[in-house]
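1. Pasting the sequence and the predicted coordinates here, then a few questions.
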Amino acid sequence: MNQNELICWDEGGESRSAMWHSENGIAAHKRIRLADDTMTADEAYRLACEGTALLWRGDFQNARQLLQALIRRVDKPSKKSKRLGKRSDKSANLAPQKTPLDLFNQHRLMQSQRARVLGMLLIPCNPDHTISLRRAPDVVLACSEAYGHTTEPYVISLRELLGVISAHEWRKHGLPVLADSSGEPIVVHPHYGVFSPIRGEYLELVCNAPLPNALDGNSIAFDIGVGTGVLSVILAMRGVQKIVATDLDERALICAAENIQRLNLDHQVEVAKANLFPEGKAALVVCNPPWLPARPSSRLEHAVYDPDSQMLKGFLMSLKNHLLDQGEGWLILSDLAEHLGMRTRKQLLDWIEQAGLQVLGHIDTKPKHSKAFDESDPLYFARSAETTSLWRLGIR
């Protein structure tokens, strides 16, 4: 979140300002125009595309409708792009074929441009997180959970605010992920800014992989990058007596600790702030690092993108020093990066070998999320071929 940055505008002949909040690291907008219910969607879209932010002064629910109208416009191909598309179809055989990495970078650029336009609709908030607009919802608890205590009025994009509200609902109601031995669902409560375990196939890998024999003599495991704490919960449910779960992100640490306490597993699981590994050694070390070696464009993307595979390589290079004899490291990793041309299988195997490790085996599964079956997705060629694996690693 941007700190100590002001957003300024003129209103009623006076200069006004407020703190600027952005989880995406976007700088405070310089061009501000007041907007209300009289502004048309076409005008709002034109201004947003030109880089003018719209500070909303009308009905809150109308602002939500305007945002939906902006989404329809930004996602609708223009007549010019359709003409260019027809031309490109005719000359496709003459133009050089784009690589998977080119297609990924193009997709990321389009996502960034889309987010920039949709982030131009702004909502003013009071120091106590209330919103002084007609039909505004009560967002005090949701914003307090996401941002903590504030003492100054602030401005936030409506799109981000709706994300905060949505995250609050997930946190309140929880997310069923698996069932325990009695058939009752295991529910975790994701916090805002903490990666939600919505892809259950990788959780099933951790449930089904054979536990290393080293746990019989020393039942201790490490969970590296704890997130919501779901992997620690699974290990505890599988009978591991002591689990040390680490993370550097404060939101993740709080989220995991609350989930573990709610499930009455705090006698088995200790949550600790650490850069990857805690002190000591374990019979089992589990890590589910971000799967794509690219630069995140926002704080919320750190769970997905790992620049230059820093976390992955850091885990591998230090794993040997934290494994007990006959212990195992479980690396949970998708091969999506390989299909996108961002990393090769040989690179991964070379890093494993250079770390003094060996592959004891791996268990694979195919994705079940909707994008893997959506042929209209720009990255369908990679998502449909994706495999998620649990790599069992031991000391070589």
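-> Received the coordinates, thanks.

2. From now on I want contacts and neighbour counts done on CA atoms only, so please keep to that.
-> Noted.

3. could you say which helix or strand contains residue 144?
-> For residue 144, the element it lies in under DSSP states H and E is helix 140-147.

4. Who are the packing partners of that helix?
-> For helix 140-147, the packing partners by 3 or more CA pairs under 8 Å, 6 or more residues apart in numbering; DSSP states H and E come out as helix 158-173.

5. Touching the helix it packs on from outside, list them.
-> The list of residues contacting helix 158-173 from outside it, by CA atoms under 8 Å, 6 or more residues apart in numbering, reads 22-23, 64, 67, 118-119, 121-123, 139, 142-143, 145-146, 189-192.

6. So residue 308 versus residue 142, what's the distance?
-> In this structure, residue 308 lies at 34 Å from residue 142, with CA to CA, to the nearest Å as the measure.

7. now swap in residue 202 and tell me
-> The spacing between residue 202 and residue 142, counted by CA to CA, is 29 Å.

8. report the longest strand in the chain, please.
-> For the chain, the strand with the greatest residue count under DSSP state E is strand 323-334.

9. just checking, next helix/strand downstream of the host helix or strand of residue 177?
-> Taking DSSP H and E as the definition, one finds residue 177 inside strand 175-179. Read in the C-terminal direction, the helix or strand following strand 175-179 is strand 185-188, with elements assigned using DSSP H and E.

10. dropping in the other structure now:
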Amino acid sequence: MNSYPLIEWTENGEVRAVRWRSENGSPPPRRVVVADDTLTADTAYRLACEGTGLLWRGDFQNARQLLQAIARRADRPPRRKKRPEPESPVDAFNQYRQAQSQRSRTLNMLLIPIEGDFGIALRRAPDLQQACLEAYGAPDGQASVASLRELQGLIGAHEWRKKGVEIAVLGDRIHAHHGVFSPVRGEYLDLVAKAPLPAATHLAFDIGTGTGVLAALLAKRGISRVIATDQDPRALACARENIERLGYAKQVQVVEADLFPPGKAPLIVCNPPWLPARPSSPLEHAIYDPESRMLKGFIAGLGAHLEPGGEGWLVLSDIAEHIGLRSRDELLAAFAAAGLKVLDKISIRPTHPKVADVDDPLHAARALELTSIWRLARDDAGKA
């Protein structure tokens, strides 16, 4: 147990310490007090804002209601003078991320004790053992503590894993595991389903496969062999399960790799995270790519892995450009530096609900957003 972070508190005159569980790697609260059903929402909110963890010993359903009350207080407009309007889209993005981070820290202060078998020994507590098993792996018999908000995320992931997401262009469902981003935005799948395949595409690489949805779609389009890569163990297990269930196991091989597998292919597809920023949880690695590491790595290595006459499909939103996190000139310069030329760019407007949400701090950028496939090829296509 000493290899894990510990959370400590005093209860009944005794100092206690157990394993701290946090999927996003946040440290445990430095100060922890025991709380129960007698705690008022105002007091709970004040303590949470101060960074005090509230170790819950009351009714589980009451804890859920208390968390909702804390969230309402966190979302209230401040009484003090309004923060100045952001001077640029980048400022708006940074303020949005900062506010989300502060809100998350506050809501994560309500803590739930977990038994060594992933049971919750609180009144009216649900059975979370399967959800914990999917997220944490097999229980080790050691008691632990996690935030209620994290446990709610585990429950939600478990339910989504069972239900799955209907993918129209596949005619089936994709089931995302905990910590693997679900393909809830369908416009990029529509692009991949309709883009013209290079001639004689017998093999394709799907770089950063995640749930395996693009690999399955390429197989459905008739490509006889697809190699799907990822380096996240959860994504690899998720992709293999989806590919097997969808009936593409003979066509699709899921392998562990940092970007490219060995060899070359006539088609290489990559849908990297779209925003160059630091993720705050494992799930956000599908959205935020620090310093555009994956994007730059794909562009830089693409030419060496393309067969002569082959294409690389870069699936990318331009929202980073509208926010001011990356310019179009920077992207085109990266293509040129890697010896790549643009054959075509096929674009579509997203239709997810946030596009129409005028209260979204990033609404101005979302209203302009396009998702595109950049069809790339080597400038020196005749060279090995």
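-> Ah, there it is. If you're wondering where the values come from, they're calculated on a predicted model, not measured in any experiment.

11. Need the TM-score between these chains.
-> TM-score for the superposed chains, counting by TM-score structural alignment, normalised by the length of structure 2: 0.96, backed by 377 aligned residues with a CA RMSD of 1.3 Å.

12. returning to that earlier point: which residues of structure 2 does the longest strand of structure 1 align to?
-> Residues 306-317 of structure 2 are where strand 323-334 of structure 1 aligns, with TM-score structural alignment as the criterion.

13. before we move on, what about stretch 235-254 of structure 1?
-> Residues 218-237 of structure 2 are where stretch 235-254 of structure 1 aligns, taking TM-score structural alignment as the criterion.

14. returning to that earlier point: quick one: contacts of the longest strand of structure 1?
-> Everything outside strand 323-334 of structure 1 that qualifies as a contact, by CA under 8 Å, 6+ apart, is 202, 212-215, 281-289, 291, 319, 386-395.

15. Can you give me the first-to-last residue distance of the match of stretch 235-254 of structure 1?
-> Counting by CA to CA, the length from the leading to the trailing residue of stretch 218-237 of structure 2 is 19 Å.

16. List the buried residues of that stretch.
-> Within stretch 218-237 of structure 2, the residues that qualify as buried are 218-220, 223-232, 234-237, counting by 16 or more other CA atoms under 10 Å.

17. which stretches of the stretch 1-150 of structure 1 form strands?
-> Ranges of strands within the stretch 1-150 of structure 1 are 6-11, 14-20, 32-35, 53-56, 121-125, based on DSSP state E, counting those that start in this stretch.

18. Quick one: those strands as JSON lines, columns for distance to residue 111 of structure 1 and mean neighbour count too.
-> Written out in JSON lines, the entries for the strands of the stretch 1-150 of structure 1 read as follows (distance: least, CA to CA, whole Å; neighbours: other CA atoms under 10 Å):
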{"stretch": "strand 6-11", "distance to residue 111 of structure 1": "24", "mean neighbour count": "16"}
{"stretch": "strand 14-20", "distance to residue 111 of structure 1": "22", "mean neighbour count": "15"}
{"stretch": "strand 32-35", "distance to residue 111 of structure 1": "23", "mean neighbour count": "17"}
{"stretch": "strand 53-56", "distance to residue 111 of structure 1": "18", "mean neighbour count": "22"}
{"stretch": "strand 121-125", "distance to residue 111 of structure 1": "17", "mean neighbour count": "23"}
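
19. which residues of the stretch 201-350 of structure 1 fall in strands?
-> Assigned by DSSP E, counting those that start in this stretch, the stretch 201-350 of structure 1 shows strands spanning 220-224, 242-247, 269-273, 282-287, 323-334.

20. and the longest one, how far out from the chain's middle?
-> On the basis of CA atoms, centre = their mean, to the nearest Å, the separation between the geometric centre of strand 323-334 of structure 1 and that of its chain is 24 Å.

21. likewise the first one?
-> In terms of CA atoms, centre = their mean, the centre of strand 220-224 of structure 1 is set 22 Å apart from its chain centre.

22. what's the angle from it to strand 282-287?
-> Between the axes of strand 220-224 of structure 1 and strand 282-287, defined by axes from the mean of the first three to the mean of the last three CA atoms, to 10 degrees, the angle is 20 degrees.

23. repeat for the longest one
-> Interaxial angle of strand 323-334 of structure 1 relative to strand 282-287 (the same axes, to 10 degrees): 20 degrees.

24. Mean distance between strand 323-334 of structure 1 and structure 2 after superposition?
-> When structure 2 is superposed, strand 323-334 of structure 1 averages 0.6 Å from its matched positions, counting by mean CA distance after the TM-score superposition for structure 1.

25. In that strand, which residues are buried?
-> Residues of strand 323-334 of structure 1 classed as buried: 323, 324, 327, 328, 329, 330, 331, 332, 333, 334 (neighbour count, 16+ other CA under 10 Å).

26. Make a markdown table out of these and add distance to residue 355 of structure 1.
-> As requested, those are arranged in a markdown table below (distance: CA to CA, whole Å):
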| residue | distance to residue 355 of structure 1 |
| --- | --- |
| 323 | 13 |
| 324 | 16 |
| 327 | 15 |
| 328 | 14 |
| 329 | 12 |
| 330 | 14 |
| 331 | 13 |
| 332 | 17 |
| 333 | 17 |
| 334 | 20 |
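
27. quick one on the thing from earlier: adding distance to residue 362 of structure 1, write the strands of the stretch 1-150 of structure 1 out as JSON lines.
-> As requested, those are arranged in JSON lines below (distance: least, CA to CA, whole Å):
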{"stretch": "strand 6-11", "distance to residue 362 of structure 1": "51"}
{"stretch": "strand 14-20", "distance to residue 362 of structure 1": "47"}
{"stretch": "strand 32-35", "distance to residue 362 of structure 1": "54"}
{"stretch": "strand 53-56", "distance to residue 362 of structure 1": "50"}
{"stretch": "strand 121-125", "distance to residue 362 of structure 1": "47"}
